[in-house]
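Have a look; sequence and predicted model below, questions after that.
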Amino acid sequence: MNPFLVVKDLTLGLTYKRVPLVEKVSFEVKKGEVLGVLGESGCGKTLTGFSLLRLFPPGISYYSGEVWIDGIPIYSLKEKELCQIRGKKVAIILQDPLSSLNPVLSIKEQLEEVFKAHRPELTKKERFEKMVDLLREVGISDPEIRLKSYPHQLSGGLRQRIMIAIALAGDPEILVADEPTTAIDPTLQIQVLNLLKRLNRERGLTIVFISHDLGVIRWIAHRVAVFYAGEIVELAPIERLFLTPLHPYTQALINSYPKEGKFKVDLKGGVVELSKKPEGCYYQLRCDNPCEKGKTYHPQLLEVVPQHWVRCFRYE
């Protein structure tokens, strides 16, 4: 099966000076697959997710590389053409539903904006019926009442479901989920994860799921891309990654996760500042067993066994 999403050598960085923050990132996602994007805060996960829709925070610019969605070159499109892709072909769930929803518009008004933009053929009555059905699909009871509500009147779990409903309103084929379970309690986390798994299974929805939580990634993803210092350091199927992690950073992440009879162990050091990356391997300052070659040369991402890629000189 041909990949539905292709990212090739994508590089993004600061606008005012040449400092790469996401550096030559490449990966592919098949239709109906869930790719987990894993790493600590500051590794470039969210920036990569936003770049799939060609959205950048202020002060961030596109340097080079390409993104293809269903064969469409996203970075070659004009802005007007891009507006037809966002929401319709690819949509995003943002981290914080309270700050992402408009506080002065009702849920109905915010959902209706998406239907008007991407499904203009629907009548007013048909739009309302679609909105009610969509809220039911994401597990919201009494949808007619909820449509009249404002974000501040809803719980964190309901707001997150509303965000998912807004993302699904344009009937997208790819969903970028940027840490959608971070701001809610563990019980609601399971509900949201089960909802996304059901949408993946029933709709065939392709999902790029961004998180720093290993447990969440293991629950939902088919494959995992581990990010460190703005680049992918390991890419593998989910079970293989957890059973035989190759990169020392992946090993440290997994070892830091709480296990039965063992307290959580903190990772040594912190993520290297992206504007002050060391020469050679970016992980050398935190590595328990740094190699001499890594002090001078930067390792490439290599496929060391079928479908398992790693960026480390130990596996050349």
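Thanks, I have it.

make it CA atoms for all contacts and neighbour counts henceforth
OK.

Which strands or helices does whichever strand or helix holds residue 187 pack on?
Assigned by DSSP states H and E, residue 187 belongs to helix 186-203. The contact analysis (3 or more Cα pairs under 8 Å, 6 or more residues apart in numbering; DSSP states H and E) places helix 186-203 against helix 156-168, helix 214-220.

List just the one of these that sits closest to residue 66.
helix 156-168 (23.6 Å; Cα to Cα).

buried ones in that closest one?
156-168 (16 or more other Cα atoms under 10 Å).

Which strands and helices lie in contact with whatever helix or strand comes next after that helix?
Going down the chain from helix 156-168, the next helix or strand is strand 174-178, by DSSP H and E. For strand 174-178, the elements it packs on are helix 45-51, strand 90-93, strand 206-211, judged by 3+ Cα pairs under 8 Å, 6+ apart.

make it 10 Å
strand 34-38, helix 45-51, strand 90-93, helix 156-168, helix 186-203, strand 206-211 (3 or more Cα pairs under 10 Å, 6 or more residues apart in numbering; DSSP states H and E).

Okay, angle between the first one and strand 174-178 too, please.
Which is strand 34-38. 30 degrees (axes from the mean of the first three to the mean of the last three Cα atoms, to 10 degrees).

Kindly calculate the angle that strand 34-38 makes with helix 186-203.
Going by the same axes, to 10 degrees, strand 34-38 makes 140 degrees with helix 186-203.

Could you check the angle the helix holding residue 187 makes with strand 206-211?
Using the same axes, to 10 degrees: helix 186-203 against strand 206-211 is 160 degrees.

and the helix or strand containing residue 145, what does it pack onto?
Under the criterion of DSSP H and E, residue 145 resides in helix 143-146. With contacts defined as 3+ Cα pairs under 10 Å, 6+ apart, the packing partners of helix 143-146 are helix 107-118, helix 124-137.

Just send those helices back as CSV, with mean neighbour count too.
Converted to CSV, those look like this (neighbours: other Cα atoms under 10 Å):
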stretch, mean neighbour count
helix 107-118, 18
helix 124-137, 17
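
Out of those helices, flag the one nearest residue 36.
The nearest among the helices and strands packed on helix 143-146, by Cα to Cα, is helix 124-137 at 23.4 Å.

What helices and strands are in contact with that closest one?
Checking 3+ Cα pairs under 10 Å, 6+ apart, helix 124-137 ends up next to helix 107-118, helix 143-146, helix 156-168, helix 186-203.

Nearest to residue 83 among those would be which one?
helix 107-118 (9.2 Å).

For that closest one, enumerate the helices and strands it packs against.
helix 79-85, helix 124-137, helix 143-146, helix 156-168.

And residue 217, how close does it get to residue 69?
23 Å (Cα to Cα, to the nearest Å).

and here's the other structure:
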Amino acid sequence: MSSKERKKYNELLASVKQTERISDIEIEEKLKKLRRLIVLYGIPTSEPNLRPVVWKLLLKVHSLDSHQYLRLVSRGRSSVADKIRNDASRTLKSDGDFQAVVGEHKLIRLLDAFAWQTEERGDGESLYVQGMNVLAAPFLYVQPTELEAFNCFARFIELTCPLYVLPTLEGVHRGLRLVDKCLQIVDNKLYTHLRRHNLTAEIYAFPSVLTLSACTPPLDQVLCLWDFLLAFGPHMNVLCVIAQVLLMRDDLLATTSPMKLLRTFPPLDAQPIISIAVTLVRDIPEDVYDDLVRHCFDPRHEY
């Protein structure tokens, strides 16, 4: 990104942050421009304070209730505390930067607080399902405070992908079916080859769909990919998973044991994955793309 483009980026951010001075329509128009900049250039990593601001703007986290978070934290261990601690101990364990910046205790505290919040708002049961630990991790790593991370995480889960955290993981299983459906549309030869070896997305893509690709290192590339997913919606992760598979296409077609390659995806490289995913949108029929968009949040939508 040139200095001129960076200046434009910063001016746009400054204007979007002035939410009390502009209308909702103007805010949405400026957010559209911001999303376009993210696709074209990403978020400049040379300015470390930029990503946390952009994430909060994209999620529309404009206010923080510190008293509410402290009250939830003060309740201590939730009814799902054992599950949380078991998963937290494994979260990004091999990533030294994450362990140094976040560590296990912050992650446990945030997830316990979220469990208490869902219990108070719902039917008296705490919400915690497999994968939520990995979904919370990037917010804790990016945001400067635990309070900001909690609000971003809660907003992200409740607004954009609530079906991904149902006890049945309904949204995740919908996403996996869409990986198969969209792969068949964009590359029937590769899809047929995988099916010939009894490979469906349920078998090879479950972790990547469950965690919105945050399970695949390195973390810095996960954050770049999440810049894109927060800008355009977590449904785009389905196409990002397909993009990762397409980047392995030649090797997959050349082997009689494709699962050996798919068992562990190659290290994440966000920019080519995003470029391929954006290109794939043009090949997806309108009705299938509508399924894609809705699969994260609309329980009434059937396909």
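Here it is on my side, so go on. Everything numeric in this text was worked out from a predicted model, so none of it was measured.

Got a TM-score for the two of them?
The TM-score (TM-score structural alignment, normalised by the length of the second structure) is 0.27; 148 aligned residues with a Cα RMSD of 6.7 Å.

Okay, buried residues for the helix holding residue 145 of the first structure please.
For helix 143-146 of the first structure, using 16+ other Cα under 10 Å, the buried residues are 143-144, 146.

would JSON lines of the helices and strands packed on helix 107-118 of the first structure with distance to residue 14 of the first structure be doable?
Supplementary listing: these in JSON lines, determined by distance: least, Cα to Cα, whole Å:
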{"stretch": "helix 79-85", "distance to residue 14 of the first structure": "21"}
{"stretch": "helix 124-137", "distance to residue 14 of the first structure": "39"}
{"stretch": "helix 143-146", "distance to residue 14 of the first structure": "41"}
{"stretch": "helix 156-168", "distance to residue 14 of the first structure": "28"}
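
how about those, which one is nearest residue 60 of the first structure?
Short answer: helix 79-85, nearest of these by Cα to Cα, at 17.3 Å.

In contact with residue 181 of the second structure: list those residues for me.
175, 188, 191, 201, 284, 288 (Cα atoms under 10 Å, 6 or more residues apart in numbering).

swap that for residue 186 of the first structure, sorry
Neighbours of residue 186 of the first structure in contact, by Cα under 10 Å, 6+ apart: residue 192.

so residue 209 of the second structure, which of the three states?
What DSSP: H, G, I helix; E, B strand; the rest coil gives for residue 209 of the second structure is helix.

I'd guessed it sits against residue 240; true?
Yes - using Cα atoms under 10 Å, residue 209 of the second structure is in contact with residue 240, at 9.4 Å.

Near the closest residue to residue 209 of the second structure other than its chain neighbours, how many other residues are there?
With sequence-adjacent residues excluded and distances taken as Cα to Cα, 6 or more residues apart in numbering, residue 209 of the second structure is closest to residue 172, at 6.2 Å. Using other Cα atoms under 10 Å, residue 172 of the second structure has 26 other residues around it.

Looks like residue 172 of the second structure contacts residue 202 (just checking).
Yes - with contact defined as Cα under 10 Å, residue 172 of the second structure and residue 202 form a contacting pair (9.4 Å).

Need the overlap of contacts for these two.
Common neighbours of residue 172 of the second structure and residue 202 (Cα under 10 Å, 6+ apart) are residue 209.

what comes into contact with stretch 14-33 of the second structure?
The contact list for stretch 14-33 of the second structure, computed with Cα under 10 Å, 6+ apart, reads 8-10, 12-13, 34, 36-38, 53-54, 56-58, 60, 62, 231-232.

ChimeraX command for the buried members of these?
To isolate the buried ones among the contacts of stretch 14-33 of the second structure in ChimeraX, judged by 16+ other Cα under 10 Å, type:
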select :9,12,13,34,37,38,53,54,56,57,58,231,232
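
Just the contacts of stretch 14-33 of the second structure: which are in helices?
8-10, 12-13, 34, 36-38, 53-54, 56-58, 231-232 (DSSP state H).

between the residues you listed, which is closest to residue 69 of the second structure?
Using Cα to Cα, residue 56 comes nearest to residue 69 of the second structure of those, at 17.0 Å.

what's around the closest residue to that closest one other than its chain neighbours, how many residues?
Spatial nearest neighbour of residue 56 of the second structure, chain neighbours left out: residue 152 (6.6 Å); criterion: Cα to Cα, 6+ apart. Using other Cα under 10 Å, the number of residues around residue 152 of the second structure comes to 25.

helices and strands around the helix or strand containing residue 141 of the second structure, which ones?
According to DSSP H and E, residue 141 of the second structure maps onto helix 132-142. Packing partners of helix 132-142 of the second structure (3+ Cα pairs under 10 Å, 6+ apart): helix 50-59, helix 81-88, helix 96-101, helix 103-121, helix 146-155, helix 206-210, helix 219-232.

between those helices, which gets nearest to residue 244 of the second structure?
From these, taking Cα to Cα, the stretch that ends up closest is helix 206-210, at 10.0 Å.

by contact count, what packs against that closest one?
Partner elements for helix 206-210 of the second structure (3+ Cα pairs under 10 Å, 6+ apart): helix 132-142, helix 170-186, helix 201-204, helix 236-246.

Distance to residue 106 of the second structure added to those helices, as a markdown table?
Formatted as a markdown table, these follow (distance: least, Cα to Cα, whole Å):
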| stretch | distance to residue 106 of the second structure |
| --- | --- |
| helix 132-142 | 8 |
| helix 170-186 | 26 |
| helix 201-204 | 31 |
| helix 236-246 | 26 |
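
Which one of the ones you listed lies nearest to residue 221 of the second structure?
Among these, the nearest to residue 221 of the second structure by Cα to Cα is helix 132-142 (11.1 Å).

okay, the angle between the closest one and helix 50-59?
130 degrees.

What residues sit buried inside helix 132-142 of the second structure?
132-142.

List just the nearest of those to residue 293 of the second structure.
residue 135 (18.9 Å).

Name the member of the contacts of residue 181 of the second structure with the most neighbours.
Counting neighbours by other Cα under 10 Å, residue 175 leads the contacts of residue 181 of the second structure with 28 neighbours.
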